[in-house]
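Chemist: predicted model, plus sequence, below.
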Amino acid sequence: MLAYLPAAVTPGPNFVLIAHTAATGTRRSAVAIALGVVAAGGLLAAVAVFGLGNLLARTPWPATALRVVCGGYLAWLGVRLWWRARTSGKPVEPSTPPARRRTAFGRGVLSNLTNPKAAAFFGSVLTATLPPTEPTAVKAAAVALIVVASSAWHLSVALLFSSPATQRWYARAEPALNRVVGTVLVVLGITLALTP
């Protein structure tokens, strides 16, 4: 937990996606994205602690493919934010249909699965702090703690940024914030995709 919490609360692509959706869309969409991020984090943690991460680390091409996909996804998110900056000021949708919530959940899953920060943490830090010799119960408990901590953090972000006061502030600052965050994501994505 001491290793995971600083990594979880450090802003990254997941934080940006949840906060942006909460501030510009609906609370339900933001919560659905947060739950998708949590589900993917639980999957990544389970893969790391139960040894599949070591297996993937020995084969170089999946790591390269993942890096390129992650970089491309981050750059795509950045371009979308820039595009959104051009169309800011449109009214917020009043409700979120179930099909859109499923799409939001999938975006959360995809965001975390392609998040280089998550890949670095689960692929190196978690596997280093939880050796393969630990009992299965300890590994399962570690995954459960990560899911609980991730749920608390990401759902808090969704609820905080979807408050009416935050949405009003964000609506005024949205174009500039979208351009700044979009630029950062594009640069991070290109750097990640091109760095061996």
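Modeler: Okay, I see it.
Chemist: every contact and neighbour count from this point should use C-alpha atoms.
Modeler: OK.
Chemist: Glu174: what's it in contact with?
Modeler: By C-alpha atoms under 8 Å, 6 or more residues apart in numbering, Glu174 lies in contact with Ala85, Ser88.
Chemist: quick check: which element contains it?
Modeler: Of the helices and strands defined by DSSP states H and E, Glu174 is found in helix 164-194.
Chemist: okay, buried residues for that helix please.
Modeler: Residues of helix 164-194 classed as buried by neighbour count (16 or more other C-alpha atoms under 10 Å): 167, 170-171, 174-175, 177-179, 181-183, 185-193.
Chemist: just stretch 111-127 next, same as before
Modeler: Applying 16+ other C-alpha under 10 Å to stretch 111-127 flags 111-119, 121-123, 126-127 as buried.
Chemist: one more: stretch 74-85?
Modeler: Leu74, Ala75, Trp76, Leu77, Gly78, Val79, Leu81, Trp82, Arg84, Ala85.
Chemist: what's the answer for stretch 17-34, then?
Modeler: 17-34.
Chemist: between the two ends of that stretch, what distance do you get?
Modeler: 9 Å (C-alpha to C-alpha, to the nearest Å).
Chemist: same check, this time on stretch 122-135
Modeler: For stretch 122-135, the first-to-last residue distance is 18 Å (C-alpha to C-alpha).
Chemist: off-centre distance for it?
Modeler: 21 Å (C-alpha atoms, centre = their mean, to the nearest Å).
Chemist: quick one: contacts of it?
Modeler: When contacts are defined by C-alpha under 8 Å, 6+ apart, stretch 122-135 is touched by residues Ala3, Tyr4, Leu44, Ala45, Ala48, Val49, Phe50, Gly51, Gly53, Asn54, Lys139.
Chemist: element containing the residue lying closest to Ser111 once chain neighbours are set aside, please.
Modeler: The shortest distance from Ser111 to any non-neighbouring residue, by C-alpha to C-alpha, 6 or more residues apart in numbering, is to Asn14 (6.1 Å). According to DSSP H and E, Asn14 maps onto helix 13-24.
Chemist: angle of the helix holding Glu174 against helix 13-24?
Modeler: Calculated by axes from the mean of the first three to the mean of the last three C-alpha atoms, to 10 degrees, helix 164-194 forms an angle of 150 degrees with helix 13-24.
Chemist: one more to weigh against that first structure:
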Amino acid sequence: MSHYPLFIAMAMLLIILPGPDTALVTQNTLTHSRKGGFRTALGISTGILIHTLAAVLGISAIIVKSAVLFSIFKYAGAVYLIYLGCMSLWSTRKKGATREEAPPYKGKSGFQQGFLTNLLNPKVAVFFLTFLPQFLDGGSNTFLQLLMMGLTYGVLTFAWFLMYIYLVDRINAWMKKPSTQQWIGGVSGLVLIGFGVKLVLEKRQ
């Protein structure tokens, strides 16, 4: 794979761009410390691996070409993002009114949120079908190349979020202030809702 180094460089640039995944990891790290952020990142990376398998097996192409399937995934993903955003805003408002500590962390919730947010986003499937093929070598096994690039993208995503979670946790003293948490929780909620609305308005390409 002669284009592999270029693929890694381009993938890292795309990974660090803020999106719904970043908003979700930030929110869960602030609310539930590193454990919550870690499980969310693991869920996101698992979603990426599922998209990778779907792409190499041709399932993503079927979803993208089918208006009905694409719409189902699009609206399901949008509703879930908006739901998470509304829950974040509601939680922020409730904590602001009662000054209660965050509830004990439930291990599955962060993983589930990260996994479903990524899995139900059909734009991720479109991304894999349009981005990865640009780095294929004509003389090599296409299946193995796509699989390797998808796995690499998942690992790079997880590695980036581990560093990001560590950074957020390091400045936790300031971030844990009630006023700061309310502000960030509100912003995260609005960002998630915004991405959900954006996903609804996205057109199939």
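Modeler: Perfect, thanks for sending it. It should be emphasised that the depicted structure is a prediction, and the values quoted were computed from it without experimental measurement.
Chemist: show me what contacts the residue nearest to Ser111 of the first structure?
Modeler: Contacts of Asn14 of the first structure (C-alpha under 8 Å, 6+ apart): Val37, Gly108, Ser111, Asn112, Asn115.
Chemist: what do we get in the second structure for it?
Modeler: Taking TM-score structural alignment for the superposition, Asn14 of the first structure sits opposite Asp21 in the second structure.
Chemist: quick one on the thing from earlier: export the contacts of Asn14 of the first structure as CSV, with columns for distance to Trp61 of the first structure and secondary structure.
Modeler: CSV is the format used below for the contacts of Asn14 of the first structure (distance: C-alpha to C-alpha, whole Å; DSSP: H, G, I helix; E, B strand; the rest coil):
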residue, distance to Trp61 of the first structure, secondary structure
Val37, 25, helix
Gly108, 25, helix
Ser111, 21, helix
Asn112, 20, helix
Asn115, 18, coil
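Chemist: tell me which of those persist in the second structure.
Modeler: For the contacts of Asn14 of the first structure, the aligned pairs still in contact in the second structure (both residues aligned by TM-score structural alignment, their matches' C-alpha atoms under 8 Å) are Val37, Gly108, Ser111, Asn112.
Chemist: the third one is in contact with Gly12, isn't it?
Modeler: Yep, that's Ser111 of the first structure we're talking about. No: contact criterion C-alpha atoms under 8 Å: Ser111 of the first structure and Gly12 do not qualify, at 10.2 Å.
Chemist: and whichever strand or helix holds Leu147 of the second structure, how far out from the chain middle?
Modeler: Per DSSP H and E, Leu147 of the second structure falls inside helix 142-170. The chain centroid and the centroid of helix 142-170 of the second structure are separated by 11 Å under C-alpha atoms, centre = their mean.
Chemist: in it, what's buried?
Modeler: 145-147, 149-158, 160-162, 164-166, 168-169.
Chemist: do the same with stretch 48-67 of the second structure
Modeler: 48-56, 60-61, 63-64.
Chemist: list of residues touching that stretch?
Modeler: 69-70, 118-119, 122, 124-126, 128-129, 143, 146-147, 150-151, 153-154, 204-205.
Chemist: one more time with 6 Å
Modeler: Leu69, Phe70, Ala125, Phe143, Gly150, Gly154 (C-alpha atoms under 6 Å, 6 or more residues apart in numbering).
Chemist: sec struct for the residue of the first structure most remote from its centre, please.
Modeler: Centroid-distance maximum for the first structure: Thr133 at 29.5 Å, with C-alpha atoms, centre = their mean. Using DSSP: H, G, I helix; E, B strand; the rest coil, the structure places Thr133 of the first structure in coil.
Chemist: how close does it sit to Phe121 of the first structure?
Modeler: 19 Å.
Chemist: likewise for Leu77 of the first structure?
Modeler: Taken as C-alpha to C-alpha, the span from Leu77 of the first structure to Phe121 of the first structure is 21 Å.
Chemist: how about Leu81 of the first structure?
Modeler: 26 Å.
Chemist: what do you get for Gly106 of the first structure?
Modeler: According to C-alpha to C-alpha, Gly106 of the first structure stands 21 Å off from Phe121 of the first structure.
Chemist: what of Ala104 of the first structure?
Modeler: Taken as C-alpha to C-alpha, the span from Ala104 of the first structure to Phe121 of the first structure is 24 Å.
Chemist: same question, Phe105 of the first structure
Modeler: Phe105 of the first structure is 22 Å from Phe121 of the first structure, by C-alpha to C-alpha.
Chemist: over to Met1 of the first structure?
Modeler: 12 Å.
Chemist: quickly list what's touching both of these two.
Modeler: By C-alpha under 6 Å, 6+ apart, no residue touches both Met1 of the first structure and Phe121.
Chemist: alignment lookup: Arg179 of the first structure to the second structure.
Modeler: Using TM-score structural alignment, Arg179 of the first structure lines up with Gly186 in the second structure.
Chemist: contacting residues for its match?
Modeler: Contacts for Gly186 of the second structure (C-alpha under 6 Å, 6+ apart) come out as Leu89.
Chemist: distance check, it against Ala173 of the second structure.
Modeler: 19 Å.
Chemist: what's the answer for Trp183 of the second structure, then?
Modeler: On the measure of C-alpha to C-alpha, Trp183 of the second structure and Ala173 of the second structure end up 15 Å apart.
Chemist: sounds good, over and out.
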